[in-house]
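A.B. asks: What follows is a protein structure lacking sequence information:
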């Protein structure tokens, strides 16, 4: 009879133990999602830092190129066109500025700065739970 008692399966855990196990699993899931979000935020931060440094240097170089190029163009065309060269360059730079702003907006709309992996995992978790 003692051998029979040793081979019996222990009784299933009660309601409180099951709820504690569920809470423990939910906590582990939440912690893993927070870790994923932290890793992605670190990557986004590093990318934004690199992007801002490259952008600042590019802007400085572009301003010098624009300034020297414009001064040279005005000097060369002043006798033939007079003040019209200034209006032409102002229009050209305005069109260029609008095009660059639209391009920047399209980059932001592509969602490269979002937390795509984290949001996908959270959505799949929500779908599984509901």
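C.D. replies: Great, that's in hand. Small disclaimer: the values here were computed from a predicted structure and weren't measured. Numbers count the residues shown, from 1 in each chain.

A.B. asks: C-alpha from now on. contacts and neighbour counts both.
C.D. replies: OK.

A.B. asks: The chain: helices as residue ranges?
C.D. replies: 2-7, 15-81, 84-109, 116-129 (DSSP state H).

A.B. asks: next one: the second one to chain centre, how far?
C.D. replies: Between the centre of helix 15-81 and the centre of its chain there are 6 Å (C-alpha atoms, centre = their mean, to the nearest Å).

A.B. asks: Which other helices and strands does it contact?
C.D. replies: In this structure, helix 15-81 packs against helix 84-109, helix 116-129, with contacts taken as 3 or more C-alpha pairs under 8 Å, 6 or more residues apart in numbering; DSSP states H and E.

A.B. asks: how far off helix 116-129 does it point, in degrees?
C.D. replies: 150 degrees (axes from the mean of the first three to the mean of the last three C-alpha atoms, to 10 degrees).

A.B. asks: another one to put next to it:
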């Protein structure tokens, strides 16, 4: 009885296929790491600028509130304060709604990587 042994060409083909799959996986991981680094840099920049803007906005609003109350101290002090409080809450609500909408509409992380992996999966199926 003769045993069937795989030909050397089979092992070469298998080795080549595994090498191609490994190279493809490496490329996809590199793409994912680049996207992650870009997302991290973008988020850090937005957080820094947002906090800096909020700090200066707070200082400006405190100074403006004090100025308006001092100007209206004798006649309409509580009405002016109530109006400013309503204005500040309105602006805060508007900003929070905008942030929420932007977070909901943001593209998915690793969108390009997932698209490439889907293409790879489809290519391997056919």
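C.D. replies: Ah, there it is. This is a predicted model, so every value here is computed, not measured.

A.B. asks: Report the TM-score for the pair.
C.D. replies: Once superposed, the chains reach a TM-score of 0.79 (TM-score structural alignment, normalised by the length of structure 2), with 119 aligned residues with a C-alpha RMSD of 2.3 Å.

A.B. asks: picking that back up, and the helices of structure 1 as TSV, adding mean neighbour count?
C.D. replies: Formatted as TSV, these follow (neighbours: other C-alpha atoms under 10 Å):
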stretch	mean neighbour count
helix 2-7	8
helix 15-81	13
helix 84-109	12
helix 116-129	12
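
A.B. asks: Quick one: map residue 75 of structure 1 onto structure 2.
C.D. replies: Matched to structure 2 by TM-score structural alignment, residue 75 of structure 1 sits across from residue 70.

A.B. asks: If you could redo that for residue 27 of structure 1, that was the one I meant.
C.D. replies: Using TM-score structural alignment, the partner of residue 27 of structure 1 in structure 2 is residue 22.

A.B. asks: could you check the distance from the residue nearest the centre of structure 2 over to residue 114 of structure 2?
C.D. replies: Closest residue to the average C-alpha location of structure 2: residue 39 at 5.6 Å, with C-alpha atoms, centre = their mean. Residue 39 of structure 2 sits 15 Å away from residue 114 of structure 2, going by C-alpha to C-alpha, to the nearest Å.

A.B. asks: Please apply the same query to residue 35 of structure 2.
C.D. replies: 11 Å.

A.B. asks: Residue 28 of structure 2 now?
C.D. replies: For residue 28 of structure 2, the distance to residue 114 of structure 2 - C-alpha to C-alpha - is 9 Å.

A.B. asks: likewise residue 8 of structure 2?
C.D. replies: Taking C-alpha to C-alpha, one finds residue 8 of structure 2 at 36 Å from residue 114 of structure 2.

A.B. asks: Structure 1: which residue goes with the residue nearest to the centre of structure 2?
C.D. replies: Residue 39 of structure 2 maps onto residue 44 in structure 1, by TM-score structural alignment.

A.B. asks: Its match: what's it in contact with?
C.D. replies: residue 113 (C-alpha atoms under 8 Å, 6 or more residues apart in numbering).
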